[in-house]
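J.: here you go, sequence then predicted model.
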Amino acid sequence: MRLHSLLLACLISSLLLLGGCATNSASNFKLSNLAKSDIDSVTDMHIKEVHKLCRELTIKLYKRNPRELAKAPPGTTVKKRIAQIFSNQRIKGFTELNGAKSTKAITLSFSEEYPGDRVFALMAGLSSMLFAAYNYQDEFFLLDEIDQQKLYNSARNLETVAWQLNNRRNSTGERYILSNGVSENGIRNLSYERLFGKLISLQDMMALLIADTTNRNITRVVQSAASMTFLPI
């Protein structure tokens, strides 16, 4: 019980630090909150923070890779891409990606044969993978369940994606998608790595909290971040 309380306190503190100070709780109260446990409320906060970080990552990747947005259908903007990435297409797959979603869409973004918008394929895949880890729900209530193994697996998959983003190259030696780099002054830009680090830590902390709450174990997998395979969600 002490571990559960400690994990809950740590996760709430992390979310508040990442998302800024909370507003007045009374003004944000909803009747539906009566049907939520503490874990449900923390899960909801967590999902919002994950969405926020994914949106931030999408914007940064498009700024770094304008050539990818140029491959999109005419009139497509970053704002429209974000709306697509977080739409219900995450559940059934993206038409532009031939129905691919989750890790299949991520794999497509690092395929030499893929001619389309790689940032879209990557972030559409990440978004749908993380959404699947939460049973395709944006909000949780008392009778809802969540699988700690899916959360853990998604964290390991994020590590794999972060490695591929920094290291996967095409036949000419160019990275498929630009991210971290070094400026002309020799200053390293690790902002993308930090975003992935936040996402990974949130998923891991949530997995531990759910495992402790439900008295279920997490099957830990020894897998190199350089692995080309993803764990099932």
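T.: Okay, I see it.
J.: hey, let's count contacts and neighbours off CA atoms from now on
T.: Noted.
J.: so which bits of stretch 160-178 are buried?
T.: 160-166, 168-169, 175-178 (16 or more other CA atoms under 10 Å).
J.: check stretch 185-202 too.
T.: Buried residues in stretch 185-202, counted by 16+ other CA under 10 Å: Tyr192, Glu193, Phe196, Lys198, Leu199, Ile200, Leu202.
J.: this protein: helices as residue ranges?
T.: 2-19, 38-64, 66-69, 78-85, 89-92, 102-109, 118-133, 148-167, 191-214 (DSSP state H).
J.: nearest to Glu139, of the ones you listed?
T.: Taking CA to CA as the criterion, Glu139 comes closest to helix 38-64 out of those, the separation being 5.5 Å.
J.: off-centre distance for that closest one?
T.: Distance, stretch centre to chain centre, for helix 38-64: 7 Å (CA atoms, centre = their mean, to the nearest Å).
J.: ok, and here's another one to check against it:
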Amino acid sequence: MPRTLPVFTAFWTRRPLLLAVVLMGCASACTQQQGRDIAKQFSNGKPDEFFQTSVDRMATLGMRDNLQSLYLLMNKLYLRNPNQWRQSGYPDVVSAAREIRKAIENRQPLPALGDRRDLAALSYSLSPEFRGDRVGAFIYAIGSMLVTAHGGRTQFYISDSINPQFVNNAARNIEKATWLLSQRQDANGVLLLFSNEISEEGSNLSFAVEFGKIVARLDLLTQMLDERYRRIGLNYAQSLLLMNFLPVQ
């Protein structure tokens, strides 16, 4: 027993040192991993991302996803209403869809709608008086409205501003348009466009689900924008309260 006591004592004496070495090794490994993760993020990023705040980046990604959802809805509507693309004047459905996308993203007018854009185009596309590719007109109208609500842009940077009220209004307009899409009929009582379906054979609510995703993204962006501008106002109010000068660089 007397011969093992010094060894036991020495072990416990050196234990804090061993623990410190282990912790330092773990911290070093974590730091190296974090460094590799940061380097990977920078390498995967685009140069223009350096000119975007987190909200700008979120708005850009949200717009990209909303347009993709809209194009998915367009393809689904063409499948449910195959007679519509034939009225577009294009040789096939792929060509018709491509031209609608181009018109939305380049902010070009759609011949079937004349000079109508945004809300005027949306109302006209769901009216019995409209003659032409109703699917293309409807999708174009919503896409045009989305871009307009975001200040006429699809990508956003530090110098850009987005009005949260307009984004919120766009979300509410899409909710109304979704309801109108399922209700509007022609003089014979036939739906102008077939979308969601609930019957004895089954249910297809995929249109409502995809429109719901767009609305959810718009509502989230609205909240983020409200908080951003609220914080700007609070920071300014705090600087006045504390009599601090505001930074100029």
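T.: Received, thanks. Quantities reported herein were computed from a predicted structural model and do not represent experimental measurements.
J.: TM-score of the superposed pair?
T.: TM-score of the superposed chains, computed with TM-score structural alignment, normalised by the length of the first structure, equals 0.76; 191 aligned residues with a CA RMSD of 1.8 Å.
J.: do you know how far the residue nearest in space to the middle of the second structure is from Arg217 of the second structure?
T.: Centroid check for the second structure by CA atoms, centre = their mean gives Gly62 as the closest residue, at 1.6 Å. Spatial separation of Gly62 of the second structure from Arg217 of the second structure under the definition CA to CA, to the nearest Å is 6 Å.
J.: do the same with Gln185 of the second structure
T.: Look at Gln185 of the second structure and Arg217 of the second structure: by CA to CA, they are 30 Å apart.
J.: now Pro16 of the second structure
T.: Distance of Pro16 of the second structure to Arg217 of the second structure, computed by CA to CA: 52 Å.
J.: and for Ala96 of the second structure?
T.: 27 Å.
J.: and what of Ser69 of the second structure?
T.: Relative to Arg217 of the second structure, and taking CA to CA, Ser69 of the second structure is found at 11 Å.
J.: go on, Leu225 of the second structure?
T.: Where Arg217 of the second structure is concerned, Leu225 of the second structure sits at a distance of 12 Å (CA to CA).
J.: name the residue most distant from the centre of the first structure?
T.: Farthest-from-centroid check, the first structure (CA atoms, centre = their mean): Asn185, 31.3 Å.
J.: so stretch 122-134 of the second structure corresponds to what in the first structure?
T.: Following TM-score structural alignment, the partner segment of stretch 122-134 of the second structure in the first structure covers residues 106-118.
J.: and the matching stretch, what's buried?
T.: For stretch 106-118 of the first structure, the neighbour count (16+ other CA under 10 Å) marks Ile106, Thr107, Leu108, Ser109, Phe110, Gly116, Asp117, Arg118 as buried.
J.: now do the host helix or strand of Phe11 of the second structure: distance to the chain's middle.
T.: In this structure, Phe11 of the second structure is located in helix 4-44 according to DSSP states H and E. Offset of helix 4-44 of the second structure from its chain centre (CA atoms, centre = their mean): 42 Å.
J.: Ile146 of the first structure versus the equivalent of Asn168 of the second structure over in the first structure, what's the distance?
T.: Asn168 of the second structure maps onto Tyr152 in the first structure when the alignment is built from TM-score structural alignment. Relative to Ile146 of the first structure, Tyr152 of the first structure is positioned 12 Å away (criterion: CA to CA).
J.: which one of these two is surrounded by more residues?
T.: With neighbours defined as other CA atoms under 10 Å, Tyr152 of the first structure and Ile146 compare such that Tyr152 has more, 24 against 18.
J.: from Gln137 of the first structure, how far off is the more buried one?
T.: Spatial separation of Tyr152 of the first structure from Gln137 of the first structure under the definition CA to CA is 17 Å.
J.: enumerate every residue touching Phe51 of the second structure.
T.: With contact taken as CA atoms under 8 Å, 6 or more residues apart in numbering, Phe51 of the second structure is in contact with Tyr157, Ile158.
J.: aligned partner of it in the first structure?
T.: Under the alignment defined by TM-score structural alignment, Phe51 of the second structure is paired with Ala35 of the first structure.
J.: what does Arg64 of the second structure give?
T.: In the first structure, the residue matched to Arg64 of the second structure (TM-score structural alignment) is Lys48.
J.: do Gly151 of the second structure as well
T.: Residue pairing (TM-score structural alignment): Gly151 of the second structure is matched to Asn135 of the first structure.
J.: give the contact list for its match.
T.: Contact partners of Asn135 of the first structure, counting by CA under 8 Å, 6+ apart, are Ile146.
J.: same deal with Leu70 of the second structure?
T.: With CA under 8 Å, 6+ apart as the criterion, the residues that contact Leu70 of the second structure are Ile139, Gly143, Phe211.
J.: which of those remain contacts when I look at the first structure?
T.: Among the contacts of Leu70 of the second structure, the ones whose aligned partners also touch in the first structure (both residues aligned by TM-score structural alignment, their matches' CA atoms under 8 Å) are Ile139, Gly143.
J.: and which of the contacts of Leu70 of the second structure is nearest Gln108 of the second structure?
T.: For these, the closest approach to Gln108 of the second structure (CA to CA) belongs to Gly143, at 11.3 Å.
J.: what about that closest one, how many neighbours?
T.: Using other CA under 10 Å, Gly143 of the second structure has 26 other residues around it.
J.: any idea how far it lies from Arg57 of the second structure?
T.: Using CA to CA, we find Gly143 of the second structure at a distance of 19 Å from Arg57 of the second structure.
J.: next: Gln165 of the second structure.
T.: From Gln165 of the second structure across to Arg57 of the second structure, the span is 19 Å (CA to CA).
J.: report the contact partners of the nearest residue to Asn163 of the second structure once chain neighbours are set aside.
T.: If you skip the residues right next to it in sequence, Asn163 of the second structure has His150 as its closest partner in space, 7.2 Å away by CA to CA, 6 or more residues apart in numbering. Shown in contact with His150 of the second structure (CA under 8 Å, 6+ apart): Ile162, Asn163, Phe166, Val167.
J.: many thanks, I have nothing further to ask.
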